[in-house]
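[1] Below: sequence and its predicted model.
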Amino acid sequence: MSTIIILLFQCSILAYAFIGGVFLAFSEFIMRSLAMTGGHGGIEAMQVINREVFPWVFMTLFLSLAAVSGSM
């Protein structure tokens, strides 16, 4: 295999690990913490999270991984 393909594989593996970590953290820690705050506290906390998160970074990485997976 060429060096470019191997580098692409390695970068995609790291990106998949990052995406998996984000999903794990959200489902395990953030959702459990929001459930413990009660109704109004959880809503306010989620609104702050939605304003502070960088959706373009996550979606760019997520969609580019779909394209890379389809081409492999």
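    The structure has been received and is ready for your questions.
[2] make it CA atoms for all contacts and neighbour counts henceforth
    Noted.
[3] Tell me where this protein has strands.
    For the chain, no strands turn up when DSSP state E is the criterion.
[4] let's bring in a second one:
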Amino acid sequence: MEKISYPKVWNLDKVFMGGSKSSQFSDHIKRLEALVYELEDSVKAMITPLSTNEIIKVGSFSRKHRKHSLVLIAS
């Protein structure tokens, strides 16, 4: 498998007009923070499944938060 390297410092001007000082970047960071806090709260509230009914709840949790994971990974 080929290893892909990325620079440790990104030129945010290529991604967000105005770079790290842009309102787009600020809004994006706020959105990611909100998603992380929502995910954290959901994980804290999740119980270890002990029955089939509880396993269904975990599956529902996974489907609900899958979109957040994709947003965080894509970001």
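    Nice, thanks for sending it over. Quick caveat, the model's predicted, so the values are computed rather than measured.
[5] Span of stretch 16-36 of structure 1 from start to end?
    From the first residue to the last, stretch 16-36 of structure 1 extends over 30 Å; the measure is Cα to Cα, to the nearest Å.
[6] Return the residues in contact with the residue nearest to L34 of structure 1 when sequence neighbours are not counted.
    Among residues not flanking L34 of structure 1 along the chain, G42 sits closest, at 4.7 Å (Cα to Cα, 6 or more residues apart in numbering). The contact partners of G42 of structure 1, taken as Cα atoms under 8 Å, 6 or more residues apart in numbering, are L34, A35, M36.
[7] Tell me the one of those residues nearest V48 of structure 1?
    Closest to V48 of structure 1 out of those is L34 (11.9 Å), distances taken as Cα to Cα.
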